[in-house]
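Colleague: the sequence isn't on hand, but the structure is:
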């Protein structure tokens, strides 16, 4: 079984390397039948993402590609909405990915968690007084509050705070206290029936050896009857299907019997 859809992808409209047109051509070459574009919504603090005045051009280009590829490649126009992003301009998309790339400390300051290890270290020290688990708690609390209010089509990279945590640099991912925080947050999203992505992006960029979320969280999703979809979080055309086959093997080994794939008609369940 090969995946036919990839819906977490970024282009030159935000922080991607390639144009939507180049991504569409690459998707067809790589055997995809559905390609979703999920440009980042604007994060004003950093001037990052697609500004409201550029959203019409983004939508127009994706609509143009839908027509150009009709009958050969189904194209969806989505948005990856950030917890920091303003709510304006988020309606009318084919789908939304709800993500958190930053955490707010007790003073109200936002700290980006996926930029560099050095910035993450500053967040722990300056934002949370050196208490990495306090940052973890805040991150998961804020992610849950945000996505439960937004109700996105899919929840993005659930445990993104582990991106720079190789060798447990900041906190012990095997420790009971960390796992309790992550599991409690995940349970809230599963109880709400939200779909979670199994995201290979940090592997392609050399930060992780396994997808988000971690294996113990995948087992929790399975035990709870939760649903997952596989995504590449691609920022370049050559990464649209990165680690897809290996991720399907991982899901089979974990005990999953199916995954979801998004089309214009909604979610489709595909057996593994």
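Modeller: Received the coordinates, thanks. Model, not experiment: these values are computed from the prediction.
Colleague: alpha carbons only for contacts and neighbour counts from here, please
Modeller: OK.
Colleague: which parts of the stretch 1-150 of the chain are strands?
Modeller: Per DSSP state E, counting those that start in this stretch, the stretch 1-150 of the chain carries strands over the ranges 5-6, 34-40, 74-82, 95-99, 102-104, 110-112.
Colleague: any chance of those strands in TSV, plus distance to residue 13 and mean neighbour count?
Modeller: Shown next, in TSV, are these (distance: least, CA to CA, whole Å; neighbours: other CA atoms under 10 Å):
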stretch	distance to residue 13	mean neighbour count
strand 5-6	18	26
strand 34-40	7	25
strand 74-82	11	25
strand 95-99	16	24
strand 102-104	21	23
strand 110-112	20	18
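Colleague: and those as a markdown table, adding distance to residue 226?
Modeller: Formatted as a markdown table, the strands of the stretch 1-150 of the chain follow (distance: least, CA to CA, whole Å):
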| stretch | distance to residue 226 |
| --- | --- |
| strand 5-6 | 19 |
| strand 34-40 | 22 |
| strand 74-82 | 21 |
| strand 95-99 | 17 |
| strand 102-104 | 25 |
| strand 110-112 | 28 |
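Colleague: any idea how far residue 187 is from residue 149?
Modeller: Separation of residue 187 from residue 149 (CA to CA, to the nearest Å): 16 Å.
Colleague: try this one next to it:
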């Protein structure tokens, strides 16, 4: 099977995306995509503007399943959720999968749990969220804050076993070299601890292009060092554009594929007829 175009991480108007799911499907067909997976941010008990409302979950499931059937002869449509992991707060991924009938799960961390039970470090969004949360919740201690992020990611991998791990090093996005260097020994050690957890889990690492094409990051999520280690260890990867608009469905896809080949990857993992399979990159 020759590698074609796909993306399994897509946000529609059911969460913080801009258009209805069918608009993405139609654009995907125009772009010659083989598959599109919808992955709205799952409802959270924490009040955030970017997650799906619990009251809309059933409508979301119905609509994606309807599109699956309606467009089955033109491209594969899959039902997923991007599931945030917050220890002691978020619902188990297996429960989401069973309840919603998901084809696969994407696990991510956007809200880092601090010592205060009811407050979180939001690592996405504007730079000011990052710096303000760092000061307020971690007293400006970047090593403590970033360690909390990776330990939460590791706990998610070990306890929730997501099929795909979303933008695993997104913690770097709003750093922009201000608070730490990715070459510092303590940071590299955290990457290796995370890699150890991924390797044991069998989860797939998503190579997410959104930071690059939105000009929020100079490097992919994850960056070159992490990807080189994935290649050495035989950790499976897939490409995601994390589209929030139909026009973003294949943004930076080809550039990403070329970068992965340069790193040394020969195969990529794709979802096909209910299972993850390897194909040539």
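Modeller: Ah, there it is. For clarity, every value in this text was computed on a predicted model and none was experimentally measured.
Colleague: look at residue 187 and residue 149 of structure 1 and report which has more neighbours.
Modeller: Legend: neighbour count by other CA atoms under 10 Å for residue 187 of structure 1 and residue 149, higher for residue 187 (17 against 9).
Colleague: secondary structure class for that one?
Modeller: Three-state call for residue 187 of structure 1 (DSSP: H, G, I helix; E, B strand; the rest coil): helix.
Colleague: looking at the strands of the stretch 1-150 of structure 1, which is closest to residue 264 of structure 1?
Modeller: Closest of the strands of the stretch 1-150 of structure 1 to residue 264 of structure 1 is strand 74-82, at 6.9 Å (criterion: CA to CA).
Colleague: the closest one vs structure 2, average distance?
Modeller: Comparison of strand 74-82 of structure 1 with structure 2 after fitting gives an average deviation of 0.5 Å (mean CA distance after the TM-score superposition for structure 1).
Colleague: what range does that strand cover in structure 2?
Modeller: Strand 74-82 of structure 1 lines up with residues 76-84 of structure 2 when matched by TM-score structural alignment.
Colleague: for that stretch, what is the distance to the chain centroid?
Modeller: For stretch 76-84 of structure 2, the separation from the chain centroid amounts to 11 Å (computed by CA atoms, centre = their mean, to the nearest Å).
Colleague: returning to that earlier point: right, so of the strands of the stretch 1-150 of structure 1, which gets closest to residue 197 of structure 1?
Modeller: Nearest of those to residue 197 of structure 1, taken as CA to CA: strand 95-99 at 9.1 Å.
Colleague: what helices and strands are in contact with the closest one?
Modeller: The contact analysis (3 or more CA pairs under 8 Å, 6 or more residues apart in numbering; DSSP states H and E) places strand 95-99 of structure 1 against strand 74-82, helix 132-150, strand 154-155.
Colleague: now do 7 Å
Modeller: With contacts defined as 3 or more CA pairs under 7 Å, 6 or more residues apart in numbering; DSSP states H and E, strand 95-99 of structure 1 has these neighbours: strand 74-82, strand 154-155.
Colleague: what's next to the last one, contact-wise?
Modeller: Counting by CA atoms under 7 Å, 6 or more residues apart in numbering, strand 154-155 of structure 1 makes contact with 96, 97, 98, 99, 194, 195, 196, 197, all of which sit outside it.
Colleague: check the fit of that strand onto structure 2 and give the mean distance.
Modeller: Superposing on structure 2 and averaging over aligned pairs (mean CA distance after the TM-score superposition for structure 1), strand 154-155 of structure 1 comes out at 0.5 Å.
Colleague: quick one: distance of that strand to the chain centre.
Modeller: Averaging C-alpha positions (CA atoms, centre = their mean) puts strand 154-155 of structure 1 7 Å from its chain's average.
Colleague: okay, it sits on what stretch of structure 2?
Modeller: Mapped onto structure 2 using TM-score structural alignment, strand 154-155 of structure 1 covers residues 164-165.
Colleague: mind listing the helices for the stretch 101-250 of structure 1?
Modeller: 117-122, 128, 132-150, 176-191, 201-204, 215-223, 244-254 (DSSP state H, counting those that start in this stretch).
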